[in-house]
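# got a structure for you, letters missing:
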């Protein structure tokens, strides 16, 4: 067997959804098992047409895509993902055989983000999944609008200004970066270690509870009642979620 089950490798990527498209049931099941062990929610498809239907119903955060699929090929699935305005930024990791080098090149030209070649290590694949999702989150932050407005909150990213119900608020640099992170990634649950990685940086050595302290301070600035927050929500036992509806 060229794939192995691996131990849990890091913090739970809460809320991240991965679609596996693979027609070999043994490989599909082992990938599903290991991704779920890593904390991902997982859906699966054994052919390209089913994969596109599942993307339509619930766009994933990342697709692990075998190129050698029955019917609609993996290359065609990749092409359609990249042509669709709502799906074009979904990261894709191709799974190829050594004999499929030409297809691998075409896949990368179509916009696939990375590839692994059979036989491959599940540990390596998990590392690539995490790396690509970190890059995607960073790219999402860079694509942020210059001004964010919702309900009583207005954030001007260029001027580094925050207004709540028309009143200017003075935020520290880290509080501002934390607010930027939340408004750019709404309605998703993040655990403390993920927030540390994405806001403080992976090489910063601070305690996870630092996140709690900054969130309390940020709530005092933007919540109508920081004792009963409606925008920056605590998901008990997991982490935090930014709900834009709480700003209305």
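Everything's here; your move. Treat the numbers as computed from the prediction; the structure is a model and nothing was measured. Numbers count the residues shown, from 1 in each chain.
# contacts and neighbour counts: CA atoms only from here.
Will do.
# what about the helices in this protein?
All helices of the chain, identified by DSSP state H, fall at 25-37, 48-57, 74-83, 101-110, 122-142, 173-184, 192-195, 209-222.
# state the distance from residue 27 to residue 192.
Distance from residue 27 to residue 192, counting by C-alpha to C-alpha, to the nearest Å: 32 Å.
# could you do residue 68 as well?
Taking C-alpha to C-alpha as the measure, residue 68 and residue 192 are separated by 39 Å.
# cool, and residue 57?
Where residue 192 is concerned, residue 57 sits at a distance of 29 Å (C-alpha to C-alpha).
# between the two, who's got more neighbours?
Of the pair residue 57 and residue 192, residue 192 is the one with more neighbours under other C-alpha atoms under 10 Å, namely 20 against 9.
# against residue 142, how distant is the more buried one?
Separation of residue 192 from residue 142 (C-alpha to C-alpha): 21 Å.
# ditto for residue 44
30 Å.
# mind checking which of the two has more residues around it?
residue 44 (20 against 10).
# ok, now which ones touch the closest residue to the more buried one other than its chain neighbours?
Excluding the flanking residues, the one nearest residue 44 by C-alpha to C-alpha, 6 or more residues apart in numbering is residue 20, at 4.8 Å. Residue 20 makes contact with 28, 31, 32, 42, 43, 44, 45, 63, 64, 65, according to C-alpha atoms under 8 Å, 6 or more residues apart in numbering.
# surely the second one and residue 122 touch.
Right, the one you point to is residue 31. Yes - with contact defined as C-alpha atoms under 8 Å, residue 31 reaches residue 122; the gap is 7.4 Å.
# okay if I get the helices of the chain as JSON lines plus distance to residue 92?
Output for these, formatted as JSON lines (distance: least, C-alpha to C-alpha, whole Å):
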{"stretch": "helix 25-37", "distance to residue 92": "15"}
{"stretch": "helix 48-57", "distance to residue 92": "12"}
{"stretch": "helix 74-83", "distance to residue 92": "8"}
{"stretch": "helix 101-110", "distance to residue 92": "10"}
{"stretch": "helix 122-142", "distance to residue 92": "9"}
{"stretch": "helix 173-184", "distance to residue 92": "21"}
{"stretch": "helix 192-195", "distance to residue 92": "21"}
{"stretch": "helix 209-222", "distance to residue 92": "31"}
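# here comes the other one, which I'd like you to weigh against the first:
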């Protein structure tokens, strides 16, 4: 992400969006606004350092939007502050259960919002790096090593444990060639009676499962396999 923290304000009150945008930009942040969740979902939400979400919006509430974001590996760790006119304990608990970093009740002072925003960005400054470390990506192929999930164009690919580990090894070391023996020692480790042919079988299955990216797993005759990019 850019050095200047990026913030997205999602609220159906246009005046409030503009007020927050003006004041946060005065503090040095880069700010975009959206008047509803549907509009927000058309944006590249993974590019933001913080999301300010109104709870009470039309078809998709702030809570529902947060739930959608938490299920997407690219936004699962993005900090969220809820803005709401509802300040009951149950609503607050719902917000925090969805992974909110803060919860601000309306009406609020702009100074209060700015202070909370600064605190959350400061506290979560390292989170995007941690998230990126969990993701291995090549074009639209993504391997989430924390959630043990492989996706292509955000559609999950069902891999076995061994297939996942082989793909992880190759993606972590793009361009490096691994012999069958190296793959066996790293993936199968102390398992006995495992043949070199086992690696070939798993590679063949893996190529089929990752479709257009199967061709990137290249055989170097006499040497082994690598992921070419």
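Structure received. Quick caveat, the model's predicted, so the values are computed rather than measured.
# TM-score for this pair?
Scored by TM-score structural alignment, normalised by the length of structure 2, the superposition of the two chains gives a TM-score of 0.53; 132 aligned residues with a C-alpha RMSD of 2.2 Å.
# ok, back up a step: for residue 31 and residue 122 of structure 1, indicate the residue with more neighbours.
For residue 31 of structure 1 versus residue 122, the count of surrounding residues by other C-alpha under 10 Å is larger for residue 31: 23 against 19.
# quick one: map the more buried one onto structure 2.
Residue pairing (TM-score structural alignment): residue 31 of structure 1 is matched to residue 20 of structure 2.
# give the contact list for the residue sitting nearest the centre point of structure 2.
Geometric centre of structure 2, nearest residue: residue 74, 1.8 Å, by C-alpha atoms, centre = their mean. Residues counted as contacts of residue 74 of structure 2 (C-alpha under 8 Å, 6+ apart) are 46, 131.
# what lines up with it in structure 1?
By TM-score structural alignment, residue 74 of structure 2 lines up with residue 86.
# can you check residue 119 of structure 2 too?
With TM-score structural alignment as the criterion, residue 119 of structure 2 pairs with residue 131.
# how about residue 49 of structure 2?
Match for residue 49 of structure 2 (TM-score structural alignment): residue 61.
# what is the neighbour count of its match?
20.
# now residue 221 of structure 1
Residue 221 of structure 1, neighbours per other C-alpha under 10 Å, totals 19.
# do residue 150 of structure 1 as well
When neighbours are counted by other C-alpha under 10 Å, residue 150 of structure 1 registers 14.
# now do the one 3 residues further on
Residue 153 of structure 1 is surrounded by 18 other residues when neighbours are defined as other C-alpha under 10 Å.
# distance of the match of residue 119 of structure 2 from residue 55 of structure 1?
22 Å.
# again, but for residue 127 of structure 1
From residue 127 of structure 1 to residue 55 of structure 1 the distance is 23 Å (C-alpha to C-alpha).
# over to residue 27 of structure 1?
Taking C-alpha to C-alpha, one finds residue 27 of structure 1 at 20 Å from residue 55 of structure 1.
# same question, residue 164 of structure 1
Separation of residue 164 of structure 1 from residue 55 of structure 1 (C-alpha to C-alpha) stands at 37 Å.
# same question, residue 218 of structure 1
Noted for residue 218 of structure 1: a distance of 35 Å to residue 55 of structure 1, by C-alpha to C-alpha.
# same deal with residue 35 of structure 1?
18 Å.
# please apply the same query to residue 108 of structure 1.
Taking C-alpha to C-alpha, one finds residue 108 of structure 1 at 20 Å from residue 55 of structure 1.
# one step back: who has more neighbours, residue 218 and residue 55 of structure 1?
residue 218 (20 against 17).
# in contact with the closest residue to the more buried one other than its chain neighbours, which residues?
Closest residue to residue 218 of structure 1 apart from its sequence neighbours, by C-alpha to C-alpha, 6+ apart: residue 175 at 6.1 Å. By C-alpha under 8 Å, 6+ apart, the residues touching residue 175 of structure 1 are 214, 215, 217, 218.
# switch to 10 Å and redo it
181, 199, 211, 214, 215, 216, 217, 218, 219, 221 (C-alpha atoms under 10 Å, 6 or more residues apart in numbering).
# the fourth one contacts residue 174, doesn't it?
The reference is to residue 214 of structure 1. Yes - Residue 214 of structure 1 lies in contact with residue 174 (C-alpha atoms under 10 Å); the separation is 7.8 Å.
# more neighbours: these two, which one.
Using other C-alpha under 10 Å, the more surrounded residue of residue 214 of structure 1 and residue 174 is residue 214, with 17 against 13.
# neighbours of the closest residue to residue 120 of structure 2 other than its chain neighbours, how many?
What sits nearest to residue 120 of structure 2 in space, not counting adjacent residues and going by C-alpha to C-alpha, 6+ apart, is residue 101, at 6.8 Å. Neighbours of residue 101 of structure 2 under the rule other C-alpha under 10 Å: 21.
# map residue 101 of structure 2 across to structure 1 for me.
Counting by TM-score structural alignment, residue 101 of structure 2 lines up with residue 113 in structure 1.
# no more questions from me, cheers.
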